[in-house]
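Peer 1: Just need the structure, nothing else, for what follows:
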Amino acid sequence: MKNNVLIVGASGGIASALIEQYSSEGARVFAVSRAPLSDTNHSGDVTYHQLAEQDDRHISEFVEQLAEQQVVLTTVVITTGFLHRESDGIHPEKRLEDVSEQALAAYFSTNSIIPAMWLKHLVNIMSKEGSTLVCLSARVGSISDNGLGGWYGYRASKAALNMLVKTASVEYKRRLKDVMLVCYHPGTVDTGLSKPFQKNVAAKKLFTPEFTAKQLIHHLSALNRDQSCHFIDWNGEVVTW
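Peer 2: This next block holds a predicted model:
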């Protein structure tokens, strides 16, 4: 069976590296982005789709289109997420007084709700013969591994994402049998998301998107598929929930 791969959030650096990696390995790749894509020069079989609105209705319509084309997905990586947004003046909070309704709503909308809508609809077109669904998460979304505080909205929205994936894995396993869901902490990657926060990161801990993509694909092949859900980092180490 041909590896049909869906990459959501295709305009991002990690997503672009994943598209290149999977397509170079012979997979058929469907790349979805809200913004127009400037880099569409990937090798191999790649189809680009612009979904200007990633809400319940538009995601449902897109998945139905794939179903009508009899597309059965073997691998999905959902890379949508944001940490700061200059246009809205949203930055990670340093103290309680920085918490705002606007920022919290934005964090949860992008980091939690959009992936949840994809989880909702993708269950209908995932392969029953060994499929994998990954959401890019973050170590700061671990509730048990939070000793520093701060970053309220980002932490909480990623913790919510982890819970959504963990909960969905129970139903996915019941409906698809041989399926595995993964929350993946990519580390600090040299992309726009981490740009304002790179000055305190050691050079050897600032990863290229290409390195992160290769690490993810490598670790996915080694994970125990009998376990329905995993939370791992770029090095394949378990991150506590």
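
Peer 1: Please make it C-alpha for all contacts and neighbour counts, starting now.
Peer 2: Fine.

Peer 1: Helix, strand, or coil at the closest residue to I113 other than its chain neighbours?
Peer 2: Of all residues not flanking I113 in the chain, L161 sits nearest, at 8.0 Å (Cα to Cα, 6 or more residues apart in numbering). Following DSSP: H, G, I helix; E, B strand; the rest coil, we place L161 in the helix state.

Peer 1: for comparison, sequence B:
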Amino acid sequence: MENALVIGASGGIGSAICAALNGRGVSVTGLSRSVDGLDTTDEQSVAHALGRLDTPFDLIFVATGALEIDGHAPEKSLDAVTARGLADQFALNAIGPALVLKHARRLIPRDRPATVAVLSARVGSIGDNGLGGWYAYRAAKAGLNQLVHGAAIELGRRYRKLCVVCLHPGTVATRFTADYQDRHPTVPPEKAARNLLAVIDGLTPADTGRFLDYAGKEIPW
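Peer 2: Predicted coordinates for the structure are as follows:
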């Protein structure tokens, strides 16, 4: 791997991925909202940011997302579901990565293996949902999984050496999960990055379209 593009590079996982790749000697291009003004919920912003790039990337890693948006916490019941909360979650956690995939296609090399990895979450699994609740976040991540899986099929027809996957990082000790870390075992961002890159290292085009956790294990849709 020579070149990597990290979307969401200023976040906990994104910055750790950048650091780990830099440590390997990989040339990393990082984009984020806080540093570069990239707003993945605005297609014009996505098109502008990615349109300035012309280097083919061996890895495109999408690390954007949020569990709480504008103070709207994960819902414990239907009574807490709001149209705004649902729309905001879909805009950031599903539509945003889809727009990145749309405008990053031209940055995928066709003459060598490449990977597009998008951060998802186990709670986006419909088959693994035994607790309910968290309606907006679960639904947005399930939507993301469908969008990425569909993109993997389409892109695979043109980019024969490409692998497109959804990855669950586990519960990572970042600001993103600060209010929920007492409920699940957590790992620091640096370890999460190593785990995710280890999974990516083992991928081949035959793995495209899969939903995997940080240990490379399949997660049901």
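
Peer 1: Out of all residues in structure 1, which is the farthest from the middle?
Peer 2: E97 (29.6 Å; Cα atoms, centre = their mean).

Peer 1: Just give me the match in structure 2 for it.
Peer 2: Matched to structure 2 by TM-score structural alignment, E97 of structure 1 sits across from D79.

Peer 1: would you say its match is within a helix?
Peer 2: Yes: note on D79 of structure 2: a helix contains this position according to three-state DSSP.

Peer 1: Identify the residues contacting it.
Peer 2: Listed by Cα atoms under 8 Å, 6 or more residues apart in numbering, D79 of structure 2 has no contact partners.

Peer 1: For it, give its distance to A193 of structure 2.
Peer 2: As judged by Cα to Cα, to the nearest Å, D79 of structure 2 and A193 of structure 2 stand 36 Å apart.

Peer 1: Next one: the aligned partner of S131 of structure 1 in structure 2 from Y159 of structure 2, what distance?
Peer 2: By TM-score structural alignment, S131 of structure 1 lines up with A114 in structure 2. Remark: distance between A114 of structure 2 and Y159 of structure 2 (Cα to Cα) = 9 Å.

Peer 1: cool, R105 of structure 2 as well?
Peer 2: According to Cα to Cα, R105 of structure 2 stands 10 Å off from Y159 of structure 2.

Peer 1: Same check on A173 of structure 2?
Peer 2: Taken as Cα to Cα, the span from A173 of structure 2 to Y159 of structure 2 is 35 Å.

Peer 1: ok, now which ones touch D190 of structure 1?
Peer 2: 198, 206-209.

Peer 1: And the strands in structure 2?
Peer 2: With DSSP state E as the criterion, structure 2 has strands at 3-7, 27-31, 59-62, 114-119, 162-168, 211-213.

Peer 1: mind putting those in JSON lines, distance to A152 of structure 2 and mean neighbour count included?
Peer 2: Putting the strands of structure 2 into JSON lines (distance: least, Cα to Cα, whole Å; neighbours: other Cα atoms under 10 Å) gives the following:
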{"stretch": "strand 3-7", "distance to A152 of structure 2": "18", "mean neighbour count": "23"}
{"stretch": "strand 27-31", "distance to A152 of structure 2": "22", "mean neighbour count": "18"}
{"stretch": "strand 59-62", "distance to A152 of structure 2": "13", "mean neighbour count": "24"}
{"stretch": "strand 114-119", "distance to A152 of structure 2": "9", "mean neighbour count": "25"}
{"stretch": "strand 162-168", "distance to A152 of structure 2": "5", "mean neighbour count": "27"}
{"stretch": "strand 211-213", "distance to A152 of structure 2": "11", "mean neighbour count": "23"}
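
Peer 1: Please identify which of the ones you listed is closest to I69 of structure 2.
Peer 2: strand 114-119 (17.2 Å; Cα to Cα).

Peer 1: Mind reading off the mean deviation between that closest one and structure 1?
Peer 2: Superposed on structure 1, strand 114-119 of structure 2 shows a mean distance of 0.5 Å to its aligned residues (mean Cα distance after the TM-score superposition for structure 1).
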